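Trainee: Sequence plus predicted model, see below.
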Amino acid sequence: MAIDTTPNPSPLAAPRLSTRDKLVLFVLCAAQFMVALDFSVLNVALPALGADLGMSRWALQWAVTAFALPSGGFLLLFGRIGDLYGRRRLFLSGLALFGAASLLAAFAWDPASFLAGRALQGIGAAAIVPTGMSLLTTTFPEGPARDRALGISGTLLSLGFTVGMVAGGVMTDVLGWRSTMGVLALFALIVLPLAPGLLPESRTPERPRLDVPGAVTVTGGLLSVIYALSTAADRGFGHLDVIATLGAGLALLSLFVLVESRTEAPLVSLPMLRRRTVAWGNLAGLVTFSMMSTLVFVLTLYFEETLDLSAFRTGLIFGVAGVLSAVAGAYASKVIGRFGARRTLVGSLVGQGVLTGVLLGVNADVWSVWLATVAVSLACVCHLGVIVSYGLTVTSGVPNEEQGLATGLVTSTQQVGITVGIPLLGVLATTSSDLLTGLHTVLVVETTIVLAAAVLVALGLRSRRTNAKAVPEAAEVEALDAR
């Protein structure tokens, strides 16, 4: 039975951050924004890129996959390396690599050099994201200060994706596709000189050996699964290459679980994965990212092919959603302080699901653009609520020495969610004889999945006191409600 704890009024007071805290937050959030921008800024530039470098339509999908493979595959490994050997050191190394790789991609002279730059960007992002998040959660203590910091970080993550869609079209038209990579190098150049003097070094007090078998199996498994799902978007799930790599990936991930259950210093603590806050929080994150990335993808097709809108006007629609998300992010910590992280998480999932269902009202009439704009904008606001509250849910109560692991799980969930949604559901729209019918099919499936996830998360995060072993976890959930 759920326990309804009345929130303490103190969390409602907005925490006051010192000047140094604000600068630390700026550096960490700017780096996260840069990585989020990279997810979308290149999308509308792909045709111009292909024409310039002589890349076929099939090869162009590797402009995205070359980044997604290493950024998703190495997240857990780099998060743990940061825990053991220094988060700031790895963060700075990743930032420097990301900036250099962006320059390589911007000045690429052929497809191979461009894809090499994108792959190196992905490796840099895999180092930046988990270490940046763990530096944030270890710098700002649990409570209103961390709530506010995570709210700002989540806002910029959502805003970066949206800004990238708008800015990518403008920069490609005015400056050419290379500017979309150049702006990322500029971000790194601004942040890198500030970071060393502001960020504290942070690592575990002990130095256990790195779990090499675990690192090999989980990294290989994630790389194989992400490759298979990304390739399936172009070739279909029946292709031998997709079947083989997907099977190999699932086998490696199964072997990883076996390895982790038998090693003394595991890369991933299985007891942590059994924490209800970690398990159900990450489920919420996986669902919200996979469903929202798919929604943006299918609505982009709908706007440009069914309603015949330009890429720039489509970008502006998502720009409205981004602005509203930014405004919502400014109040996220207050909402969590008032209602608790668990209630905010479940309520935001319900809102995202319901508003996705509202989009079933769109048709080929050009006036549907107004319904779509309002519905997707409000859905993005709810999506932002899920981002902030699920990150808080997963990392709350985790010891500082394991924050890199916890945030690595958070960011792995984000990357996997962004990667798997479009191959799994987008194909329903792209293979349909009528795009509008395909869109409605995707919307029905998405609405069902998001609302089902909301129910499961609500049930999974209920406070239970049925036995002594459940008491610590019940206390964690109650603490989330009281935040």
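Mentor: Nice, thanks for sending it over.
Trainee: When you work out contacts or count neighbours from here on, use the C-alpha atoms and nothing else.
Mentor: Fine.
Trainee: can you pull out the helices in the stretch 351-483 of the chain?
Mentor: Taking DSSP state H, counting those that start in this stretch, the helices of the stretch 351-483 of the chain run over residues 368-395, 403-421, 427-430, 435-460, 470-481.
Trainee: Same check on the stretch 51-200 of the chain?
Mentor: 57-73, 75-85, 87-106, 111-139, 144-175, 178-198.
Trainee: Can you say which of those is nearest to L267?
Mentor: helix 75-85 (6.6 Å; C-alpha to C-alpha).
Trainee: Now do the closest one: everything it contacts.
Mentor: Contact with helix 75-85 is made by 87-90, 126-127, 129-131, 202-204, 206-208, 210, 215, 219, 267, 401-405, 407-409, 411-412, as judged by C-alpha atoms under 8 Å, 6 or more residues apart in numbering.
Trainee: what do you get if the cut-off is 6 Å, keeping everything else the same?
Mentor: Outside helix 75-85, the residues within contact range by C-alpha atoms under 6 Å, 6 or more residues apart in numbering are 90, 126-127, 130-131, 203-204, 215, 404-405, 408, 412.
Trainee: Of these, which is the most crowded?
Mentor: Within the contacts of helix 75-85, most neighbours by other C-alpha atoms under 10 Å means G404, with 36 neighbours.
Trainee: Would you check how far apart G238 and P196 are?
Mentor: Taking C-alpha to C-alpha, to the nearest Å as the measure, G238 falls 49 Å from P196.
Trainee: cool, and P70?
Mentor: P70 is 25 Å from P196, by C-alpha to C-alpha.
Trainee: The two: which has the busier surroundings?
Mentor: Neighbour count, other C-alpha under 10 Å: between P70 and P196, P70 has more, with 24 against 14.
Trainee: List the residues that contact the more buried one.
Mentor: By C-alpha under 6 Å, 6+ apart, the residues touching P70 are 122-123.
Trainee: Ok, V218 next?
Mentor: V218 makes contact with 253, 256 under the criterion C-alpha under 6 Å, 6+ apart.
Trainee: okay, now the one to match up with it:
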Amino acid sequence: MTTTLTPPVEGLRSTHRWWALGVLALAQFLVVLDASIVNIALPVLGEQLEMDTVALAWVITAYVLAFGGLLLLGGRLADRYGHRRVFVIGVAGFVAASALAGLSVSSEMLLAARALQGVGAALLAPAALALVTQLFPKPGDRAKALGIWGGVAGIGSAAGVLLGGVLTSAFGWQSVFFVNVPVGVVVIVAIPFLVSRDIPGLRAKLDVPGAVTITGALVAAVGALSAVEQVGFVHPLTLGLAIAALGLGVAFVTIERRSPEPLVPLGIFRNRNLTVGNVVILLVGGAMVGLFFALSVFMQAVLGYDALTAGLTQLPLAGALVVAAGVAPTLLTRLGAPRSLAGGLVVLATGLVWLALAPSTADFVAHLLGPSIVIGAGLGVAFIAATSLAVDGVQGGEAGLAGGLVNTSQQIGGALGLAVMATVAASRTDALLQSGTSSADAMTGGFSLLFFGAAVIALVAAGVATLGRR
């Protein structure tokens, strides 16, 4: 007989659930913020710690590997041992690792701290989303809650670029890590007063073989995608990691089919909404990570913006995303999640095509402001609708797993999209340079192709949402 941790009654975990949502969103804000705030500090950090370009890439990769590789395990641990408990442990680990990163005096110490940050994020992110689904079981309330959740994510993306530049200039690279500490402490102190204690229950035996194989598969997959950016598609390292990811993935599926208490019950994918939502999140994650990377480089390398100006020019996109996230709950109530999702993705694709037409001499107001607002609006609606689908119909005992799947899809999609689209854009740029095109026009041509590719991905995702509804 399979036994699981009995979850608290959904919707009764807090008498102040909107305040609780604010605290949970604050923790998610840290995770989103950390994905972008470190990038701005890398040049200064590398100079002071004597890290070359390859070592600096590992500052990002160490975090991504741990975060992406452990998300499914983190979500399942939250289901088994309590969502609030695992959430608090994850935040505490993230805060401690952030402090350690800020205190780093060597590259080895920093890379270890970054990996520990990823572990903490992998515990807190799925547990936080699971708590949101339990706090807001009714579709209307959940849509509003996810709208706030998406708005905070949008603010975090923009704030990372801005804060990274300001903090690094004023207080040094260490401050981009230390800023996580006071915010995390507030979350740890507040959450026990706002969310009820996890109800103890019988704990099933953890599926260790499943945990080892899926973690290994995800780490190898993310590692392979990261290696593409550094050494290319056909390098032995990339191919070896890809083969390892495939082999471990097959082993994981075999283990889960035979396990009496699987880490990831494969039957969860019979939930069509969950499956469609995760596929769309994977696709949109790929399009968006490639977009933000290319847009930042385009503004600085082609248009000559400094880092702070490039960050400021992304505020309209973030603002439109926040506004759209606020409107999304009304759209979901009136049109349903699948239609809202497809519509948001079409709007997103339209903005990306518009952006792809920007010339190498682009003026921000004339060429970038309009598409930025359209992209933000489409992305805000699409993200909320896809997340709503991905947690639809999920029971409390699998809420953490659903949260882990959402975050894993986003991470894998982002890594895949960046690896593929950055390679395609670079190839296009090289071809234009060889034909005698100026450097600025060649880079613009590469980025234009990347933006068109992201638009195609968004339209494919819209097709998946439409076909999934039918």
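Mentor: Received the coordinates, thanks. Fair warning: this is a prediction, and the values are worked out from it, not measured in the lab.
Trainee: Let me see the TM-score of these two.
Mentor: Once superposed, chain against chain, the TM-score is 0.92 (TM-score structural alignment, normalised by the length of the second structure); 447 aligned residues with a C-alpha RMSD of 1.8 Å.
Trainee: on that earlier part again, quick check: which of the helices of the stretch 351-483 of the first structure is buried the most?
Mentor: Most buried of the helices of the stretch 351-483 of the first structure, by mean neighbour count (mean count of other C-alpha atoms under 10 Å): helix 403-421, with a mean of 26.
Trainee: Now do that helix against helix 87-106: the angle between them, please.
Mentor: Calculated by axes from the mean of the first three to the mean of the last three C-alpha atoms, to 10 degrees, helix 403-421 of the first structure forms an angle of 30 degrees with helix 87-106.
Trainee: From E206 of the first structure, how far out is the residue mapped onto L77 of the second structure from the first structure?
Mentor: Matched by TM-score structural alignment, L77 of the second structure corresponds to I81 in the first structure. Going from I81 of the first structure to E206 of the first structure by C-alpha to C-alpha gives 13 Å.
Trainee: quick check: stretch 371-391 of the first structure aligns to which part of the second structure?
Mentor: Taking TM-score structural alignment, stretch 371-391 of the first structure hits residues 367-387 over in the second structure.
Trainee: so what corresponds to G164 of the second structure in the first structure?
Mentor: Under TM-score structural alignment, G164 of the second structure pairs with G168 in the first structure.
Trainee: Which residue, neighbours along the chain excluded, lies closest to its match?
Mentor: The shortest distance from G168 of the first structure to any non-neighbouring residue, by C-alpha to C-alpha, 6 or more residues apart in numbering, is to V41 (4.6 Å).
Trainee: what's near enough to touch that neighbour?
Mentor: V41 of the first structure makes contacts with 164-165, 168, as judged by C-alpha under 6 Å, 6+ apart.
Trainee: Equivalent analysis for R89 of the first structure, please.
Mentor: If a contact means C-alpha under 6 Å, 6+ apart, then R89 of the first structure has no contacts.
Trainee: Could you report the neighbour count for the corresponding residue of the first structure for M299 of the second structure?
Mentor: In the first structure, the residue paired with M299 of the second structure according to TM-score structural alignment is F303. Residue crowding around F303 of the first structure was assessed by other C-alpha under 10 Å; the count is 22.
Trainee: State the three-state secondary structure for F303 of the first structure.
Mentor: F303 of the first structure carries the three-state label helix when classified by DSSP: H, G, I helix; E, B strand; the rest coil.
Trainee: Tell me how far it lies from L273 of the first structure.
Mentor: Computed with C-alpha to C-alpha, the distance linking F303 of the first structure and L273 of the first structure is 40 Å.
Trainee: can you check L104 of the first structure too?
Mentor: With the distance defined as C-alpha to C-alpha, L104 of the first structure ends up 38 Å from L273 of the first structure.
Trainee: Of these two, give the one with the bigger neighbour count.
Mentor: Legend: neighbour count by other C-alpha under 10 Å for L104 of the first structure and L273, higher for L104 (22 against 16).
Trainee: For that one, give me its contacts.
Mentor: Here L104 of the first structure is in contact with G117 (C-alpha under 6 Å, 6+ apart).
Trainee: Trace it over to the second structure, please.
Mentor: Structural correspondence for L104 of the first structure with respect to the second structure (TM-score structural alignment): L100.
Trainee: so what's A20 of the second structure closest to, chain neighbours aside?
Mentor: Per C-alpha to C-alpha, 6+ apart, closest to A20 of the second structure is L194, 5.3 Å.
Trainee: Map that neighbour onto the first structure.
Mentor: In the first structure, L194 of the second structure lands on L198 (TM-score structural alignment).
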